[in-house]
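S.K.: Everything below, folded, please.
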Amino acid sequence: MPARQRGSTVRRGKTWAARYRDAEGVQRLRGGFGSKTDARAWLDSRVDDVEALRRGDVAALRRRSLPTLAELVDEFTAQHVAEPSTIASLEFRLRYALEGPKLDGNAGWRDVTIDRLNATEIGAWRKALPGRSAFGIHKCLRQVLHYAVRAKLIDENPAALVPNPEPKRVEVKTFTIDELELAAAELSPTFRAVPVFAALTGLRPCEWMALERADVDRQAGVVTVRRTVVEGVVKPYGKTERSLRAVPLPARAAQALDEHPTRLDTRVLFPGARGAPQALSPWRHREWNPALRAAGLEHRSVYALRHTYASLSIAAGVSLFELSRLMGTSPAMLDKTYGHLLPDALDRARSALDVFIANAAEAAEGGG
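M.R.: The predicted structure is shown next:
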């Protein structure tokens, strides 16, 4: 690699000019500087750029014109691979960083270059965020600034220096079987089987909405989860995804499907008016919320059906490992969400091991 050039400054009448060679070795001249100092400062900057290009260090050039936080957010979301609903949620949360904790344009960093963000200001911003949303909002900002670190735009992530404690766990709201029946009675006939079916299979709303009749094997007592609905668009699960799975179909859930009207113009198990799968948001407003009100039940989200499945399974003695496979999630996530429902887990594990060891000992003695 050639030695680093210095370039030169020359006086041209009443002004100064700077001369250097670009990355291809072509001589360049820039004049019109009011002083030799100005010419040298500009020249040093250009020489640094040339050296960075010769090294292939594009990041060094980018650091010379760092983006604002708004520009970084646009760049990050444009390259981030995720479902449209996830991107929309990410963009909404990042508005708190761009527009301020109250989304009023005050105390936001929209036009601030990312090198000017610091942990002290981010800490004060974190305290002013809405209580239960603060953890997720801060996490999104940290994610974006981590991208800037990986792109070598900044050396350190200032958001990672600020503590981001998770909110205290709230009680998971579930349904009793009687409440499921009450809610079902208030739904349209097309969706009357949903409360019992969803609460006894543990499927996510986006999963049971995408089910087709062929996914339900009545003889084997199994429901196969193959696809999901994202904003009304059906997407298949990949072969290696945890969510691609088979779950048992309990007798009561099968009974609910037996009473479920079948439409011959669509393969979808719970179709909308035109036969296609429903999108969650309009279904929630048109069917779910009115049904709960009509049944005189306390409001609970549609996801409470999935929570009901988890709580019933844990009460029945299903282990978190088994349950994680049935629900298409990780044991760690289940433990975080439902671990408090396992107060007697140690006793059950101890008793199970004692019985197993005792039976093994008896079998060994009998064989001897």
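
S.K.: C-alpha only now, for contacts and for neighbours.
M.R.: Noted.

S.K.: And the residue positioned nearest the centre of the chain, which helix or strand is it part of?
M.R.: With the centre of the chain defined as its mean C-alpha position, the nearest residue by C-alpha atoms, centre = their mean is Thr86, 5.7 Å away. Thr86 belongs to helix 84-99 when assigned by DSSP states H and E.

S.K.: in that helix, what's buried?
M.R.: Neighbour counts over helix 84-99 (16 or more other C-alpha atoms under 10 Å) mark Leu90, Glu91, Arg93, Leu94, Arg95, Tyr96, Ala97, Leu98, Glu99 as buried.

S.K.: JSON lines for these, including distance to Asp111?
M.R.: Shown next, in JSON lines, are the buried residues of helix 84-99 (distance: C-alpha to C-alpha, whole Å):
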{"residue": "Leu90", "distance to Asp111": "19"}
{"residue": "Glu91", "distance to Asp111": "16"}
{"residue": "Arg93", "distance to Asp111": "17"}
{"residue": "Leu94", "distance to Asp111": "14"}
{"residue": "Arg95", "distance to Asp111": "13"}
{"residue": "Tyr96", "distance to Asp111": "13"}
{"residue": "Ala97", "distance to Asp111": "11"}
{"residue": "Leu98", "distance to Asp111": "8"}
{"residue": "Glu99", "distance to Asp111": "10"}
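
S.K.: closest to Leu29 among those?
M.R.: For the buried residues of helix 84-99, the residue nearest Leu29 by C-alpha to C-alpha is Leu98; the value is 40.8 Å.

S.K.: measure that closest one to Asp74 for me?
M.R.: 11 Å (C-alpha to C-alpha, to the nearest Å).

S.K.: this one next, for a side-by-side:
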Amino acid sequence: MSKAWIEDLWLTEPRETLPDGSKVKIPVPSSVTKSLAAYMKTPEKAKVPGKFKTARYGHGKRWRVSWWATLPDGSKKRSSKAFSTRADAESFAAAMEDDIRSGRYVDPADADRPFQAVALEWLASKNNLRGRSYLRYENDMTRYVLPKWGDRPIGSIQESEVSGWVHELQSGTAPHEFKRKTTMQPMKRRTIKGVVKDAFGGVMAYASSPKRRWILSNPAADVELPQDAETDDRVFLSHQQVADIAEAAARVDVKNPMVSKLLILFLAYTGLRANEALALRIGDLDFTRMRISVTKTITADRQGREIEGKPKSGRNRIVPIPGFLTADLEQVCDGRTDDDYLFTALHGGMIHLNTWRTRVWYPAKEGAGYGDVKGLRIHSLRHTYASFAIGAGCDVKTLQSIMGHASATETLNTYAELWPDRIDEVAAVMEAKYQQWEAQRRE
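M.R.: Reported below is the predicted structural model:
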């Protein structure tokens, strides 16, 4: 049996019993097929004897292509698709057999799945995704992806269409759905990557995985993203600038000045992420060994509620305490228990980063005279620590460990240009070693 075959759903070959009792099929006469061909739009006018008519004669599409295919799990599945003309059925059957033989087969029923249904299934499968990451995917899906692709069959989405969508996102003209604001702003490359490659691309990669093969390939995989005019938005502060912002924070936060000032200094001279610092308990500081144990961070669950979770990349780490911060840190810890948060709000309890950013950070950088510094964020204090550490001679692996990067490659990709150029130094040492060897050889 061929892998794909065509059936006539209107005409049939009836069986007749011969005098000897055997049964034979009676072929449909050519006169019948010609008459029906002449009256396809009004088949009731065709001269077709009743014995050659099927139960669905004259109703629906006439031709059906059926085929057997091997599914990703190794099982066999029979599928079919109806066509109005024989030519369309033959063309489809030939293409289907070619796909089956070449391994490009995709079940049309799977390719017709609505993107939104697949997206919901993909989101539900992300069991290991951190709450904040899940919320980012969910928000990008709701705001940008589903308004564009929600009702589309996943198999109909082409790479050229995705490329066009990238241009729409970049120009701020893409379909979107916001709960509050109504105007969409042009997107930068980083945001486009999150929407196109991570959210949309994640769904399409899920659909095209060997386990499912609902579509042949991910149409977002090879789509190129635009380059921003300015790709480096990192800010590295000087010691004086850090001190200026810390002092300004103390002036802004009149009811809790020491904590806000110390928090800024702490972030700039330990390299912790802000939410890692806010999750610290007093017991995480070891003043004997001058070490900080970073084992948690403030994150969010899938409902957006703040909770404590593992640090980014899921790894605990040890960070040194700068000696010049010891006195202030000990003063903050004095008279409190190991289970208390290190940095607390005025009436105790955890500091909420978003609130502190609005209430203290923004006014402090304005008050220090740095409000016009493009890209200056709380995270800039972490970048600043990296620049201080590299300037002090810190190597890549040590900085990776302190910063909590997943790999040394991430550290180099982020801060490679901060390490000093030692070409001349290396050349000079090689020259000295060679001359030393040459002198020994001549002795």
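
S.K.: TM-score for the pair, please.
M.R.: Here the TM-score for the pair of chains, by TM-score structural alignment, normalised by the length of structure 1, is 0.75; 330 aligned residues with a C-alpha RMSD of 3.9 Å.

S.K.: Tell me the counterpart of the residue nearest to the centre of structure 1 in structure 2.
M.R.: Under the alignment defined by TM-score structural alignment, Thr86 of structure 1 is paired with Ser133 of structure 2.

S.K.: OK, contacts around its match?
M.R.: Applying C-alpha atoms under 8 Å, 6 or more residues apart in numbering, we find Ser133 of structure 2 in contact with no residue.

S.K.: Likewise for Asn164 of structure 1?
M.R.: Taking C-alpha under 8 Å, 6+ apart, one finds Phe135, His138, Lys139 in contact with Asn164 of structure 1.

S.K.: Map it across to structure 2 for me.
M.R.: Using TM-score structural alignment, Asn164 of structure 1 lines up with Leu225 in structure 2.

S.K.: Distance of Ala70 of structure 1 relative to Phe92 of structure 1?
M.R.: Counting by C-alpha to C-alpha - Ala70 of structure 1 and Phe92 of structure 1 are separated by 13 Å.

S.K.: actually Ser319 of structure 1, sorry about that
M.R.: Taking C-alpha to C-alpha, one finds Ser319 of structure 1 at 37 Å from Phe92 of structure 1.

S.K.: Arg113 of structure 2 versus Val223 of structure 2, what's the distance?
M.R.: 22 Å.

S.K.: Next: Arg190 of structure 2.
M.R.: Between Arg190 of structure 2 and Arg113 of structure 2 the computed distance is 29 Å (C-alpha to C-alpha).

S.K.: These two - which one has more neighbours?
M.R.: Arg113 (19 against 13; other C-alpha atoms under 10 Å).

S.K.: If you drop the residues flanking it in sequence, what lies closest to whatever residue of structure 1 lines up with the more buried one?
M.R.: Taking TM-score structural alignment, Arg113 of structure 2 has Pro67 as its aligned residue in structure 1. Ranked by C-alpha to C-alpha, 6 or more residues apart in numbering and with sequence neighbours excluded, the top spatial neighbour of Pro67 of structure 1 is Thr113, at 5.5 Å.

S.K.: Tell me, how many residues neighbour the alignment partner in structure 2 of the one you found?
M.R.: Matched across to structure 2, Thr113 of structure 1 falls on Pro153, judged by TM-score structural alignment. Pro153 of structure 2 is flanked by 18 other residues according to other C-alpha under 10 Å.

S.K.: Just to check, Pro153 of structure 2 is in contact with Ala119?
M.R.: No. Contact criterion C-alpha atoms under 8 Å: Pro153 of structure 2 and Ala119 do not qualify, at 11.6 Å.

S.K.: Please identify which helix or strand holds Ser80 of structure 2.
M.R.: Using DSSP H and E, the element containing Ser80 of structure 2 is strand 76-83.

S.K.: Give me the buried positions along that strand.
M.R.: Buried residues in strand 76-83 of structure 2 (16+ other C-alpha under 10 Å): Lys81, Ala82, Phe83.

S.K.: And for stretch 236-254 of structure 1?
M.R.: Buried, per 16+ other C-alpha under 10 Å, within stretch 236-254 of structure 1: Ser243, Leu244, Arg245, Ala246, Val247, Pro248, Leu249, Ala253, Ala254.

S.K.: Please apply the same query to stretch 403-414 of structure 2.
M.R.: Met403, Gly404, His405, Ala408, Thr411, Leu412.

S.K.: Please identify which pair of the residues you listed lies farthest apart.
M.R.: Pairwise distances across those (C-alpha to C-alpha) peak at 13.1 Å, for the pair Gly404 and Leu412.

S.K.: circling back to that earlier point, mind listing what the match of Thr113 of structure 1 touches?
M.R.: Ala111, Asp112, Arg113, Pro114, Phe115.

S.K.: Tell me which of those persist in structure 1.
M.R.: Retained in structure 1 by both residues aligned by TM-score structural alignment, their matches' C-alpha atoms under 8 Å are the following of those: Asp112, Arg113, Pro114, Phe115.

S.K.: Cross these against strands and list the overlap.
M.R.: Among the kept ones among the contacts of Pro153 of structure 2, no member falls in strands (DSSP state E).

S.K.: Nearest to Met96 of structure 2 among the residues you listed?
M.R.: Nearest member of these to Met96 of structure 2, counting by C-alpha to C-alpha, is Asp112, at 15.8 Å.

S.K.: ok, the closest one - contacts?
M.R.: Pro153, Ile154, Gly155, Ser156.

S.K.: how close does it sit to Arg359 of structure 2?
M.R.: 50 Å.

S.K.: quick one, strands of the stretch 151-300 of structure 1?
M.R.: In the stretch 151-300 of structure 1, the segments counted as strands under DSSP state E, counting those that start in this stretch are 216-217, 222-225, 227-230, 233-236, 245-248.

S.K.: Provide the aligned range in structure 2 for the shortest one.
M.R.: This means strand 216-217 of structure 1. Under TM-score structural alignment, the counterpart of strand 216-217 of structure 1 in structure 2 spans residues 285-286.

S.K.: Correct me if wrong: Ser324 of structure 1 contacts Pro331.
M.R.: Yes. Using C-alpha under 8 Å, Ser324 of structure 1 is in contact with Pro331, at 5.3 Å.

S.K.: With distance to Lys312 of structure 2 as new columns, can the buried residues of strand 76-83 of structure 2 be given to me in a markdown table?
M.R.: Below are the buried residues of strand 76-83 of structure 2 laid out as a markdown table (distance: C-alpha to C-alpha, whole Å):
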| residue | distance to Lys312 of structure 2 |
| --- | --- |
| Lys81 | 49 |
| Ala82 | 52 |
| Phe83 | 54 |
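
S.K.: nearest to Asp253 of structure 2, of the residues you listed?
M.R.: Among the buried residues of strand 76-83 of structure 2, Lys81 lies closest to Asp253 of structure 2 (C-alpha to C-alpha), at 70.1 Å.
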